[in-house]
Each structure stands twice: as C-alpha cells, then as structure tokens.
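A.B. asks: sequence unknown, structure follows:
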C-alpha cells in the first residue's frame, strides 16, 4: 500500500445485484470536502445494513463507501473552524449513502457536517453512541420540548435492545425517568434492567390485533424506533397529552391508524429525523450527550468492537435482528 492509498469497504452495482468488499483507494478518489479525516471509528446501524442490500433505495449512487457515522482526526483543513489534529465526528447528512462514508481509513467531508468531539467523550465514545445514540437524544429532547418531565409516569421504549433503544433506556433512566422497555428477545430482560429499565415487556404485549383505537392509558410518552404494526397500540396507550417520538421502521414503514388518539387524548406523534438535524441543535445535543444524557453504562452498550473485514457479517446480523446494543468499527 502506497502513502496515498488506504482501505475502504465499498458497495457497487453488478449485473447480479451488488458486490460488497474491501478495496484499496487513493485520496484523489475521495469526494469534495474541506476536511480530510483519518478515521478512527465508525459504527454499525440499521441504515448501513439497508444500504448493503441489492434492492436498496438508500444508496444514491454507485460505487459507494458505506458507513453513515465516523469519528477521527483532521489531517488537513480548508476551513478556518478546524485545524490539523482536531478530533471531529460526523453523523447523518449524505454520509455513506450519497457521499463516501465512514467504513474507510481516510474520509473527506464538508466542514459544515462536522461536530467537534465534545469534552468528556472520546472518538470511540461518540461512535458507541453514533447515529443511534444521537437519535435517542433527539427523541428525548423533542419529548421534553413537548412537556415530558420525570415523575409523570413510565416512558415506553420499543425495540429496546437495538441501538436507539438501548441508548434511550440508559439515558432516560439516568435522567430519573421510569422506563418500560419492550423487546422480542426474552434472553435480554436482565440486560435491559441493567441499563435502567424498571419494567420489561415482551414484544407481543404491544400487539393490537382486535383493532381497538384506544386502550387503558399507560405511558407518559414513548420512544419508538420500530414503527409498523405496534405503533397503533403505542398511540392508543399513551396518556392524555403525551407524545410518541417516532424514529425508525424496523417493524415496517406502514401502520394502520385512526384519528382517535389525537382528537380524544391530544396525543402528539413526533417525527424524529437525525439526518438533517440543524447544526445548532446538533451541537447542543452532542454537548448533552457528554453531560446529562451520557449513558452511565456507555461501555456496556458496546456489544463488540470489530475490524473492517468483519463489517459485512455485522451488517447481516443487524438486518436479521441478531444485534444487541452497538457494534463499533475500529479503523
């Protein structure tokens, strides 16, 4: 490997579908951007898994270096806000979908996408959080903006063993909220209680096969990265004036709904988009992630640390629902 060459995990279209593999690249092949970054860590997200699929609608152009998160050190900067040696992180925007991403030893990114690694967190810490942790933080911020406070009753977290779910359980518990965690994995109840959940529900408990639009009020709010068929049950069990922060579709992109939770109980359905979150709010949330939102068990959220060669298998695991917490990629 030459001084200007580096390794990256790239997906490309072929006549048979897509190919996914590590290839050697040069700096000249990187897209435009003010910051050249030596990548230290990335993470494995559900969106990364979707981007690796043959029928993916996530990737905008091919070939593409995957990885929607990265952290690392600035090698060179054409922007006065950053200098060589600065530690930065990038999540969201077009990273790993329309702009070469974090599964790469070097990356070039727009300076407007970068956030300084906040004091109190390391480059590995911020990727233990990554898009999943940032999405959980944004969900909690939006719920609090709509009136949620500790002591109002339990907050439900669906998909609680996933990246967003584990982060949300730990953050909410650390803030003093009573947390009810839902999971389809019976073997993970002790793990969720260790993160701070006071109650663990099986996924089946959120089924609403009889189609009732309203049920007994249970939750002061909900963090829902699942969507799909369980969302009507969640909406129908949130207390009067409560909110549901919806950020994902691991349970499917469509759901049956009625107007009743909204017009009879004043329930709010809050859409959570972490990809294009405005810069000011983005920086505020990363400061909170280094402060009051920092999970007490941040290290425990990392299921394992893997190399670039192990990423394809990990993408298969996350798509199949075999992953708990966060998998961090060490570049």
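C.D. replies: Looks like it arrived, so ask away. Here the structure is a predicted model, which means the values were calculated and not measured.
A.B. asks: Going by C-alpha atoms from here, please, whenever you check contacts or count neighbours.
C.D. replies: Noted.
A.B. asks: Could you tell me how far residue 140 is located from residue 91?
C.D. replies: 18 Å (CA to CA, to the nearest Å).
A.B. asks: give me the element residue 311 is part of.
C.D. replies: helix 311-319 (DSSP states H and E).
A.B. asks: adding another structure so you can compare the two:
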C-alpha cells in the first residue's frame, strides 16, 4: 500500500526533510502495523529534522518520535486489528521509521493502548512532551512532594512539557509558578493552572550555587544556568525533575545544594522508560489532565508544514503543543 511520509535525508549541504511516497515494503521490522492518524512536533523532533543534534542515526529515515493511530495488522496477541494505540520515543526517528507517515510498523513492546479518555488527536496533543511532564510529576510524588508543601516551579512554561505540567499540577492542587520568556502569555498560563508567572531572565543568568530557598519542587526543561539556579533556590529536601536542555546541556553548579539542603535532582528519560512506567504515566494523564485544556494549548499542521514549525520552535514562536495530521 502506498503512503506519504516526511523523510529525513543527509546531503552534502546538511539535513533535508522531504515529502515522499513509500510502500509498506519500505517499512522496518516489527510485529504490529499501524495506520497513523496524528504525530507531533517536539524539541527532539526539531533537533532531528534540523541536524542540530545527532538524533537520526540511519538515513533516509521517517521522522517523528510520536504516533497515534489504530492497528492494521498484528503478529502479537496483545494487539489486534482496530486497537487504538500510541508510541512515544523508543527508537522512533533515531534508528527506526517514526510517526511522520500514514503507516508505521513497530515492535509490539513499544506500543501503549491509548486510554479511552483521549482520542488520537488528544493523545498527540499530549505526546512525548506531555508524557514527559507526567513522568516528572510522578518523580516529585515519589520523593514526597505534596500539594500544600510549597511552590512548584515550572520552567519553559510555554513549551509542550511546561504547558502540560502546569495543567496537571494545577488540577492536583499544587501552587504552580510558571517561568517564561514571554510574559504576554501570562493569562494563558494562568488559565492552565499557574498561580503566578515570572520572567525567566534572572534564572537564565549565572548565579550563586546556594541562594534564598523558595521552591519545594520544580520541573525543568531548560537546563544550563536555569537548572543551576533552580537547584540553588530549592528548599531543604526539595526535588527538581530535569527533563530538557533548551538552554543547554551544561550544568554550571556545585554539590552544595545537594549536601547542604538535601536537594534531589531527578533525571527524567522518556525515550527508554520501562513499559509499566509508561502505562502508569498514561493512566495518570487520563485522570489528572483536563482534556478541555488541551485545545487551548494545541495547534494543528500537516506533514508539509513540519519544517516550518521546526524553525518557529527554535525561534521561540511556538506555544504549547503542535499536532501533525499526517493525512492532511
């Protein structure tokens, strides 16, 4: 069967994403074939399509680290034709064809049965970014951070991780402070559940390794000086979940927040998380994320628009989540 896809190739001039027509015979090995309805554009997708980081390791390769659709064929008894499913991460857009296509063939152990609370579009409005946000919330809970304990900081608040994190934390009853470089979006962030919005500038500059205590917990998708300052401002026995590197992969800090204030830095990996952890995250999203908030943080594009969205994302012009209708 012929289908369209956004494929990444490498040329002497760099990376080149292009729309192509492929056949089922072009798909890679896997037990389950999926008719894809939607994918997303995440920061990792932008890195992959632009070549700014060595995400794609096999060429040519269909991009897209997320997909949602329904099973067409399955050689695994856990999945049957018609089952609504989704995939986040694993090898998609790295060594295996991803979600920027109308068809996908993947390993059965990568699939998650889509929660009934979400349709395919809503599942991708959440996508890896929202699933990562939920993993971060679970990390805070695991370390005993409870509503009422104090303020929770969310950095990169206008991004996909930040938007969903605010919505989930707000519904759970936490007092959320959103850090952003776009203060004109304050009303939107408060509508998601933020109690306060602050300018990211001070957090993004070099600071002292130990500062005045404020945050009981934090979810950081920025890294670099921002993460260092968040750690320096975290209260005794607080927890910071680190899940991104929008500012940089460096961490210019010292051991002082950890040995003087017993701060926990919890690393969040969404790509290779064990299946039970993924299923728990999606189960919690189905109960702890208000689906009505998804629409306000989501825009929709077609496959041909993805390269433009990548440029907008790097320029800081993307708010919330971008859903890709692969059939548009």
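C.D. replies: That came through, no problem. Fair warning: this is a prediction, and the values are worked out from it, not measured in the lab.
A.B. asks: TM-score for these two?
C.D. replies: The TM-score (TM-score structural alignment, normalised by the length of structure 2) is 0.97; 326 aligned residues with a CA RMSD of 1.1 Å.
A.B. asks: quick one on the thing from earlier: what's the matching range in structure 2 for the helix or strand just after the helix holding residue 311 of structure 1?
C.D. replies: Using DSSP H and E, the helix or strand that follows helix 311-319 of structure 1 in sequence is strand 326-330. Aligned using TM-score structural alignment, strand 326-330 of structure 1 spans residues 321-325 in structure 2.
A.B. asks: Surely residue 171 of structure 1 is within a helix?
C.D. replies: Yes: counting by DSSP: H, G, I helix; E, B strand; the rest coil, residue 171 of structure 1 is located in a helix.
A.B. asks: And for it, the neighbour number?
C.D. replies: 27 (other CA atoms under 10 Å).
A.B. asks: do residue 270 of structure 2 as well
C.D. replies: Residue 270 of structure 2, neighbours per other CA under 10 Å, totals 20.
A.B. asks: Spatially nearest residue to the counterpart of it in structure 1 (excluding sequence neighbours)?
C.D. replies: In structure 1, residue 270 of structure 2 lines up with residue 274, judged by TM-score structural alignment. Distance criterion CA to CA, 6 or more residues apart in numbering; nearest residue to residue 274 of structure 1, sequence neighbours excluded, is residue 135 at 5.6 Å.
A.B. asks: Tally up the residues packed near the counterpart of that neighbour in structure 2, please.
C.D. replies: By TM-score structural alignment, residue 135 of structure 1 lines up with residue 132 in structure 2. Using other CA under 10 Å, residue 132 of structure 2 has 27 neighbouring residues.
A.B. asks: Mean distance between the host helix or strand of residue 132 of structure 2 and structure 1 after superposition?
C.D. replies: Residue 132 of structure 2 belongs to helix 120-142 when assigned by DSSP H and E. By mean CA distance after the TM-score superposition for structure 1, the fitted helix 120-142 of structure 2 averages 0.4 Å away from its aligned residues in structure 1.
A.B. asks: Any idea how far that helix is from the middle of the chain?
C.D. replies: Centroid separation between helix 120-142 of structure 2 and its chain, computed with CA atoms, centre = their mean, to the nearest Å, is 7 Å.
A.B. asks: thinking again about what came up before, and the helix holding residue 311 of structure 1, how far from structure 2 on average?
C.D. replies: Looks like 1.2 Å for helix 311-319 of structure 1 (mean CA distance after the TM-score superposition for structure 1).
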